[in-house]
Structures are given as C-alpha cells and as structure tokens.
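Asks: this one's sequence-less:
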C-alpha cells in the first residue's frame, strides 16, 4: 500500500532548494521543514510556502521524522547529508551529481537499499518534453541506426545567478565540488545514457581556459564509446554567450537536431530528403514539478526512481574517469 509523503525536509535553501520547497507545497506535501546554514535564507524560502517552518539545526530536522529529505547543498556535502537522512529513516532526493568524489558513495547506496528507502538523484533533463520526444524519435527508427551523438551545453557562469557573486557559488569552487564537468556535463551524460545505455570508454580534454576567477575547469570536451559503435561527444563550458544547449543525432537514415534554447526539434529524413520541424511550449518549472512528482510517487510506493543512487554513482565514476583522462591523456575503459 502506498504511503504518501506528508512531511519533507529541504536542506539548502538557495535557488534550487527554494524551488523544491515551492514545488513540494504545490504537490500537496503538508509539512515542509527547511534548514540552511544561513538562517535568513531559510526564512526567506519558507516564507514562500504554506505549512513551512525553519529548523535551527539538522538534529531538530531529523527529530521531526521527515519521510523525504531533499538535499540541495553544495555537491561536496551530498553524501554525509544523505547518509544522515537514511539513518533517520528518510527517503532521499539529492541534487546532481551524487558527490565530488567516491568517498562514502558505495556505503550510501548499500545503506539506502538495506533500509528499504528510495534514493533519487535530480537529473531533471529526463523530464524535459524535448528529451522525451528525442527518445521517441530514436525508438521509432526515423533516423535509422544512430552513429554519432553530440550534446552541447554552454552557459556564462557569471550570468547564471546574476543576483550573487559567481566566485562564491559552488560551481566556481573545487572545494565544494564545482567545475563544468560535475556541474553541467553530468546532465548531458545522464540523458544520453537514458537513450543509448552506458558508455564503454571515455576520454576528455578539459581545463580552465578563461579569465574567470575560479579554480575549476571551465571548458570540457568528452568523447564516449557507446555499445553498437555509437560515437558520443559532450561539450560543456562556463564561458559561452549567449547560452546554448543542443543535441545532434546523426543516423544511418537521417539527422535529428534539438535546440533546447529555441525549443525546436528538426528531423531530416533520407527517404524524403526534407526537413520536418516541431516546436515546444512549456513552463520550465514544469520539468521540476514532474521530477518531484515522480520522486514523491517513488517514495510512496517504493518504486525505482528514473535515476537512483546506484545510477548516480555510475554517472559520477564516468565523470571522475573523464577528469582523470584530462590529466593523463588516456582513453579510460569503464
């Protein structure tokens, strides 16, 4: 029998944590607890929802017995917070990636499974209607056999959160698990995996190439070998203006081009030698709403999330292998 989530604890009340609070309220979670090391920020987030309150310490949060812990802290803090949540009997939703390194990751996966709890990782791109449509087109055989896929995400870091100094954000700081590979490329990897399966090998060129005041890589290009001989590439950067996000699929019988900024999908068929175009109109927050609805359903029923902790750990291992490849020049088997 399903047990609906009625009490959730959100840890970290920055932009994404605040969004999750609002969405949990919209989805009917009656009691919302919020914790942030910046108490004023937590209070501002809670003020946006009904039924919310700030907890002054995490211990008080755990004592309230939340059924779901939403971890929206910097990446480097994800694993210890998630393990504490599992120890307190809470299901876990964490922002991507699972961690900045592998310390405690396998233990977290095992502890969550042993406790009979669900652990979900926030790969929201899977809930983008354009990604779902791309998957449908590929499954239909409209481009024939996929031969090459190219995912691209470029976004100027200082413009992403213009209300704050980009230099203090987690994406800019190695100690917090920043860098374009862990921050952005992880999403592109996840949605490619959802369509093509896990890659067999990775190589990478990456580094800090701009004048941004950060201590992490701001440009990265990954090459991936997928089963069936599909060649994949992912480009990520913190420097591109204007923002660009796209996916190209070259197949034996056609080409598919997805522009996620213009929200347009274009398909060229070798059979007709013509382009077909499809546009999409949706509220960006609906992607996050659908993701959180999915997480709440999984927590209530015990179903496997679209990207669970084990999947997130595998994604992280590939990202860390890519970073190692950037240092050594190796092609790394996975």
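Replies: Here it is on my side, so go on. Bear in mind the structure is a predicted one, so any value in this text is a computation, not a measurement.

Asks: contacts, neighbours, all on C-alpha from now
Replies: Noted.

Asks: Run a quick neighbour tally on residue 278.
Replies: Using other Cα atoms under 10 Å, residue 278 is surrounded by 12 other residues.

Asks: scratch that, residue 229
Replies: Look at residue 229: counted by other Cα under 10 Å, it has 11 neighbours.

Asks: what sits against the residue nearest to it when sequence neighbours are not counted?
Replies: Spatial nearest neighbour of residue 229, excluding adjacent residues (Cα to Cα, 6 or more residues apart in numbering): residue 147 at 7.0 Å. Residues in contact with residue 147, defined by Cα atoms under 8 Å, 6 or more residues apart in numbering, are 229, 230, 231, 249, 250, 251, 252.

Asks: let's bring in a second one:
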C-alpha cells in the first residue's frame, strides 16, 4: 500500500507510527513544509537522535503535485486545517482514499466539489474524530440510541486543555490552533464535542454561542466558547438543550459529559476513566471503569476501522456527510459568537 502523509507534525507522526504497525506491506511518501527531521514522541517530547524520515523509509517529495504523481492508495491529511480541503480535493482527483484529520475544513467552500469527486470515484473518506472510538462514548451512544435514558432533558459536554503545553518543541502562538489564517480557534480545533453531540443527538435546530479570547494571553482566535445546541425530541416535539463548554487555555485539562434523561442519566469523566450510569426505575448506579484503556487506543481503533473500510469499501463511521454536518454546527457557533444571535440550522 502506498501511503502519502501530507504533514508530519505531532498528529501526523502519531498516525504514521500506527499505520506502520497496522499495514505490513507499505511504502510511505510525504509532502512536508517545515520538514523537521526529529521524531516526536507519543507524549509530544522530541527525540533529536531519531530521524523520522530514515526510520520509516519515507520518500519525501518537493511539492504536493509531485507527491500525488506516485498515485497513493491512501492520503493522510494532517496539515493545518485551512489546507485540508485543497489537499483532499487534489488527492481525491487521483483516486486516493482519504484519512483527514478533524475538522475536515474551516469552511464549507469546496466540500460539494469534494463530494462529487468522491461519489464519482467511489472513494473512502474518513475524518479523524477519534472520540467516537472511546469505549465510554460508545456506551453512551448505545444508551441514548436505545432509548434507555428516556427522553433527554439536558446534556453537558466539556473539554479543556492548555494550548501552551501542547507542543513543547515549538511556540504555541505559531501553532495552527492559535492562528486565524490556518483555521485555528477552540471551536474548530476542539470540535470533537460537536461531532459526538451530532452522533448522539443529530443536527440541532439552532445554535447560540458566546466566548472569545478570554484567556490570559492575547490570541487572534477564540480560546473559550460556551455553546447551546437546541434540539427537539422526535416523539414529543419538546425542546432540550445540549451545552458545550470548550477552552484551550485551561491549565488543568478535563473532558467529559453528563446526560440526564427521564429514565436515567450518565456521567463520564475522562480523567477518572469512569462512567456512572443511573437507572431511574431500579434507583441504582452502575459504574464502569476503563483503567486499562489508554488514549492511544482510540487512534489505533479508528485506523483499524479506516483500513477495514478501504478493504471492504463500506462507508466509514464518520463519512464525508457526517464530517460536513459537524462542520456546519461549528461554523454556526462561530457565526453566532460573531453576531451575538442564534443561528438556525433546520
């Protein structure tokens, strides 16, 4: 299998390592801009003694067109968000299946063109929302979709991290997440909560968001966002709200959710590796621990899934339409934050 890596920063090198483990007969190619030769460890520290290109025998090409001329079977898109769509369209035009880091883009412009190419060439397109492969999120999705929680009354989804600590080997202000022109900001960068809210509840009717550069450091993008997604229950047409709290200048990282239904509730905290499920009828709480689960397993699982889809040609769990719907939610939140008005989606 010919695998083209477009971008080999921290995220790209993590995927490179896993693809190398999972694909026995492979040849790696890469198109890189910064072309740092050192290896980035799983904890994002630097190994200066290891040359990443030599270790994985990567053939590096000087420009994207030259790289795509090798006709890769799979193109892994991990360059800055604002370049995702241009790269994906060019790669799809050559007939390459696509693994695209989240979010799929920072704009809807060009997505229809990509969709047309993908449909014509019958390509596999997967977007890397790895939180869907966390066993706690999968359990929550099963509970919600089965109706075991009853009618949803409200939900809270939150994620907080500290941007200056993401990449110790470079200034955080140079990161795509901190730069408007590269598709940065917490809404796009931490869009996992939008995606699994969409997985759990679908596309909301309307979105309202507040926030901005509220952290201690001046940034040209929003680092904090509070978002309300308004849904209507299918059977009763009763409204319920899903609250998203996102921050990338939070010194103590956290991630989790709480969902309250008429028949039960769930509370999940990633830092505790613990899922608590309350059953209203029995008045009992069950606790599931995920102590043996490591975060890297989400990435391994998503790549297993992607490679299976490439082989079987089945539509992936997060296909192009799903990634588009999640992006529409994010962009509606950005628009709401700018206009101070709720944005209708349905």
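Replies: That came in fine, so what should we check first? This is a predicted model, so every value here is computed, not measured.

Asks: which part of structure 2 lines up with whichever helix or strand the residue nearest to residue 229 of structure 1 is part of?
Replies: Element membership for residue 147 of structure 1, per DSSP states H and E: strand 146-154. Aligned by TM-score structural alignment, strand 146-154 of structure 1 falls on residues 152-160 of structure 2.

Asks: Go ahead and flag the most central residue of structure 1.
Replies: Nearest to the geometric centre of structure 1 sits residue 123, at 3.1 Å (Cα atoms, centre = their mean).

Asks: Could you find the counterpart of residue 109 of structure 2 in structure 1?
Replies: Checking TM-score structural alignment: residue 109 of structure 2 goes with residue 103.

Asks: average distance between the match of strand 146-154 of structure 1 and structure 1?
Replies: For stretch 152-160 of structure 2, the mean deviation from structure 1 after alignment is 0.8 Å (mean Cα distance after the TM-score superposition for structure 1).

Asks: quick revisit: in terms of distance to residue 161 of structure 1, which of the contacts of residue 147 of structure 1 ranks first?
Replies: residue 249 (30.8 Å; Cα to Cα).

Asks: corresponding residue for residue 309 of structure 2 in structure 1?
Replies: By TM-score structural alignment, residue 309 of structure 2 lines up with residue 298.

Asks: And the helix or strand hosting that match, what does it pack against?
Replies: Residue 298 of structure 1 belongs to helix 284-301 when elements are defined using DSSP H and E. Under the contact definition 3 or more Cα pairs under 8 Å, 6 or more residues apart in numbering; DSSP states H and E, helix 284-301 of structure 1 sits against helix 15-26.

Asks: give me the stretch of structure 2 that the helix it packs on matches.
Replies: So helix 15-26 of structure 1 sits over residues 10-21 in structure 2, by TM-score structural alignment.

Asks: quick one: stretch 185-192 of structure 2 to chain centroid distance?
Replies: From the chain centre to the centre of stretch 185-192 of structure 2 is a distance of 8 Å (Cα atoms, centre = their mean, to the nearest Å).

Asks: check the fit of the helix holding residue 298 of structure 1 onto structure 2 and give the mean distance.
Replies: Using mean Cα distance after the TM-score superposition for structure 1, the mean distance for helix 284-301 of structure 1 is 1.4 Å.

Asks: Go through that helix and flag the buried ones.
Replies: 287-300 (16 or more other Cα atoms under 10 Å).

Asks: Superpose on structure 2 and give me the mean offset of the following helix or strand past that helix.
Replies: Next helix or strand after helix 284-301 of structure 1 toward the C-terminus (DSSP H and E): helix 309-328. Once fitted to structure 2, helix 309-328 of structure 1 is off its aligned match by 1.4 Å on average (mean Cα distance after the TM-score superposition for structure 1).

Asks: what does helix 309-328 of structure 1 correspond to over in structure 2?
Replies: Counting by TM-score structural alignment, helix 309-328 of structure 1 sits on residues 320-339 of structure 2.

Asks: which residues sit against that stretch?
Replies: Taking Cα under 8 Å, 6+ apart as the rule, stretch 320-339 of structure 2 contacts 103-108, 111, 115, 125-127, 187-188, 191, 194-195, 198, 203, 207-212, 227, 342-345.

Asks: Could you measure from the corresponding residue of structure 1 for residue 139 of structure 2 over to residue 284 of structure 1?
Replies: Counting by TM-score structural alignment, residue 139 of structure 2 corresponds to residue 133 in structure 1. Relative to residue 284 of structure 1, residue 133 of structure 1 is positioned 16 Å away (Cα to Cα, to the nearest Å).

Asks: Pull the most distant pair out of the buried residues of helix 284-301 of structure 1.
Replies: 287 and 300 (20.1 Å).

Asks: Keep only those of the contacts of stretch 320-339 of structure 2 that are in strands.
Replies: Residues of the contacts of stretch 320-339 of structure 2 located in strands (DSSP state E): 125, 126, 127, 207, 208, 209, 210, 211, 212, 227, 343, 344.

Asks: Can I get the buried ones among those as something I can paste into ChimeraX?
Replies: Typed into ChimeraX, the line below selects the buried ones among these, using 16+ other Cα under 10 Å:
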select :125,126,127,207,208,209,210,211,212,227,343
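
Asks: out of the ones in strands among the contacts of stretch 320-339 of structure 2, who's nearest residue 170 of structure 2?
Replies: Residue 170 of structure 2 lies nearest to residue 212 out of those, by Cα to Cα, at 23.6 Å.

Asks: My understanding was that that closest one contacts residue 224; is that so?
Replies: Yes: with contact defined as Cα atoms under 8 Å, residue 212 of structure 2 reaches residue 224; the gap is 5.6 Å.

Asks: any idea which of the ones in strands among the contacts of stretch 320-339 of structure 2 is closest to residue 13 of structure 2?
Replies: Of those, the one sitting nearest to residue 13 of structure 2 (Cα to Cα) turns out to be residue 127, at 16.7 Å.

Asks: how about residue 109 of structure 1, what does it touch?
Replies: Counting by Cα under 8 Å, 6+ apart, residue 109 of structure 1 makes contact with 119, 309, 310.

Asks: Quick check: the residue mapped onto the first one from structure 2 vs residue 212 of structure 2, distance?
Replies: Aligned against structure 2 by TM-score structural alignment, residue 119 of structure 1 finds its counterpart in residue 125. Relative to residue 212 of structure 2, residue 125 of structure 2 is positioned 32 Å away (Cα to Cα).
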